[in-house]
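K.L.:
model this:
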Amino acid sequence: MTLPATKPSKRKIQTKAERRAETTEQILDAAEFLFSRHGFYGVTLKDVAKKVGVHHTLLNYYFADKQSLFDEVFARRAKVANKVRMEALDAYEATLDGPPTVEGALHAFLDTNLDLYDQGDQGWHYAGTLAAAVSNTPEWGAELFDEWFDPIVLRLIDLLKRAMPECPEEDVFWGYHFVSGSLMLTLARTGRIDKLSNGLCKADDFDAIKARMVDFMAAGFRAACRDKSARST
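P.N.:
Sure thing, here's the model as predicted:
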């Protein structure tokens, strides 16, 4: 029996806008990887073009210069990270039947962020390393973090103030400072703890980190916020 001839499948023809969007994502992915490994000053547009497999002049069609490319690389992940953390904080606050707790606020702020950078695609791993590097760049890192993350951080601090109304405001801010440092070191995945512990602890074991970080930080907040006179006796 002769089978009826099948019609060749038609490949969808991309529009100009779709091609541009796809190429933009390829450029951002390549730049994200390179910036995460070599920093802003260690990467050129030619390096990015080579990684993508295109002529470097094409990048000028998509991005005015390296700074605009870097800004878009950072913004792409920051938008998503802010959205999921704000949603988590909203969801936590909606469950409250009384004041928030230190642990509850920190879990909402930290766990969702750790899940995103751990369970997302490989690009999120590079983005975490890049964020950690930017946070430790004195020249302009703070300005970039101010621009993107101040609203979400201040939302967390508001919850912590309500959880510890007796705590001096300065100690709440210092507490966040220490939380931020721990989070950035975690996202950097340097592997230092692997070597120090002879493999007992692993920098990319985010489940182990989640199981410990909030308890550690909450205890630190409470210790720092005890009455000053009580601590001095």
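
K.L.:
use CA for all of it now, contacts and neighbours both
P.N.:
Fine.

K.L.:
could you pick out the longest helix of this structure?
P.N.:
helix 66-94 (DSSP state H).

K.L.:
for it, which positions count as buried?
P.N.:
Within helix 66-94, the residues that count as buried by 16 or more other Cα atoms under 10 Å are 66, 69-70, 72-74, 77-78, 81-82, 84-86, 88-89, 92-93.

K.L.:
quick one: it to chain centroid distance?
P.N.:
8 Å (Cα atoms, centre = their mean, to the nearest Å).

K.L.:
next SSE downstream of that helix?
P.N.:
helix 102-119 (DSSP states H and E).

K.L.:
what packs against that next one?
P.N.:
Contact analysis of helix 102-119 by 3 or more Cα pairs under 8 Å, 6 or more residues apart in numbering; DSSP states H and E lists helix 66-94, helix 122-135, helix 141-163, helix 169-188, helix 206-224 as its packing neighbours.

K.L.:
and the angle from it to helix 141-163?
P.N.:
140 degrees (axes from the mean of the first three to the mean of the last three Cα atoms, to 10 degrees).

K.L.:
buried residues in helix 102-119?
P.N.:
Within helix 102-119, the residues that qualify as buried are 102-114, 116-118, counting by 16+ other Cα under 10 Å.

K.L.:
next one: stretch 39-46
P.N.:
So for stretch 39-46, counting by 16+ other Cα under 10 Å, buried means 39, 40, 43, 44, 45.

K.L.:
one more, so I can put them side by side:
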Amino acid sequence: MANPAVEPKAKKSRKILILDSAEALFAQYGYDGVTLRQITKRAGVDLALANYHFGPKRDLFNAVLERRADIVNSARFKALDECLQASKGAPSVEGIIDAYLRPLGEIQSSADDGLRHYLALIAYVNNSHEYGKEFMTQFFNPLVQRFIDALRQALPEADEQAIYWGYHYLSGALTLTFADTGRLDILSEGKASSSDFKTGYAHMIPFIAAGMRAICARGEPSN
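P.N.:
Reported below is the predicted structural model:
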């Protein structure tokens, strides 16, 4: 059966068209920068239809966030399982981080604009005090805890708080990469591009792995 998230526009239901339009606009302008009228205009449907299917804008925003969470999580769970099986219970930090990042790189290099919009939206949510904690906790904490457990296997002598800080730094780097602001292009005068996700992830893996090993080897930080 075809995935309604990637069907041609002519074959999509009006409900899916509303979700797709909301996803693209929220990703570009944030929650507060978009109205229901703008969403339905882009979708080519009546405003009343958005209210009928989703209710107020906040409920539509939540529906957009929930829709693809399982797709993203399943790809990363699968990558982690493959990493752990290949390592026979002794994973490397680099292997774990690769499993965390690689599915996202595959999504961003795919032909599915919707999934790319979704990752940009996650960057917005992850950086939002209002939405970040609630949504990320509900939909992504089980995934993150699996990766934290794998990092414990890779760094058995590490202080646990250092592993969590290491993940925190990874999450921050990932959020900025998802956002794809173009600032890297300007700073580097075109030598590097924030939309070059393949290179970005290739650099991020050894960078984060080295930093995580360094802080995990230090023990408690001094005051």
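
K.L.:
give me the TM-score for this pair.
P.N.:
Once superposed, chain against chain, the TM-score is 0.90 (TM-score structural alignment, normalised by the length of structure 2); 213 aligned residues with a Cα RMSD of 1.9 Å.

K.L.:
of the buried residues of stretch 39-46 of structure 1, which belong to helices?
P.N.:
Filtering these for helices - DSSP H - leaves residue 45.

K.L.:
out of the buried residues of stretch 39-46 of structure 1, who's nearest residue 199 of structure 1?
P.N.:
residue 39 (27.8 Å; Cα to Cα).

K.L.:
which residue packs closest to the most centrally placed residue in structure 2, ignoring adjacent ones?
P.N.:
Centroid-nearest residue in structure 2: residue 119, 4.6 Å away (criterion: Cα atoms, centre = their mean). In space, and not counting its chain neighbours, residue 119 of structure 2 is closest to residue 178: 5.9 Å by Cα to Cα, 6 or more residues apart in numbering.

K.L.:
counterpart of that neighbour in structure 1?
P.N.:
Matched by TM-score structural alignment, residue 178 of structure 2 corresponds to residue 187 in structure 1.

K.L.:
OK, contacts around its match?
P.N.:
Residue 187 of structure 1 makes contact with 114, 117, 125, 128, 129, 131, 132, according to Cα atoms under 8 Å, 6 or more residues apart in numbering.

K.L.:
among these, which one lies nearest to residue 209 of structure 1?
P.N.:
residue 114 (8.9 Å).

K.L.:
how much space between the aligned partner of residue 132 of structure 1 in structure 2 and residue 26 of structure 2?
P.N.:
Using TM-score structural alignment as the criterion, residue 132 of structure 1 maps onto residue 123 of structure 2. Noted for residue 123 of structure 2: a distance of 11 Å to residue 26 of structure 2, by Cα to Cα, to the nearest Å.

K.L.:
what does residue 86 of structure 2 give?
P.N.:
39 Å.

K.L.:
what do you get for residue 82 of structure 2?
P.N.:
34 Å.

K.L.:
one more: residue 36 of structure 2?
P.N.:
The value you get for residue 36 of structure 2 to residue 26 of structure 2, if Cα to Cα is used, is 11 Å.

K.L.:
in stretch 206-215 of structure 2, what's buried?
P.N.:
Buried residues in stretch 206-215 of structure 2 (16+ other Cα under 10 Å): 206, 208, 209, 212, 213, 215.

K.L.:
in space, what's closest to the counterpart of residue 110 of structure 1 in structure 2 - neighbours in sequence excluded?
P.N.:
Using TM-score structural alignment, the partner of residue 110 of structure 1 in structure 2 is residue 101. Among residues not flanking residue 101 of structure 2 along the chain, residue 201 sits closest, at 6.8 Å (Cα to Cα, 6+ apart).

K.L.:
what's the counterpart of that neighbour in structure 1?
P.N.:
Checking TM-score structural alignment: residue 201 of structure 2 goes with residue 210.

K.L.:
neighbours of that match, just the number please.
P.N.:
16 (other Cα atoms under 10 Å).

K.L.:
hang on, residue 104 of structure 1 packs against residue 92?
P.N.:
Yes. Counting by Cα atoms under 8 Å, residue 104 of structure 1 does reach residue 92; the two are 7.3 Å apart.

K.L.:
helix/strand/coil for the aligned residue in structure 1 for residue 16 of structure 2?
P.N.:
Under the alignment defined by TM-score structural alignment, residue 16 of structure 2 is paired with residue 25 of structure 1. Residue 25 of structure 1 falls in the helix class when you classify it by DSSP: H, G, I helix; E, B strand; the rest coil.

K.L.:
and the gap between residue 175 of structure 2 and residue 185 of structure 2?
P.N.:
Distance from residue 175 of structure 2 to residue 185 of structure 2, by Cα to Cα: 17 Å.
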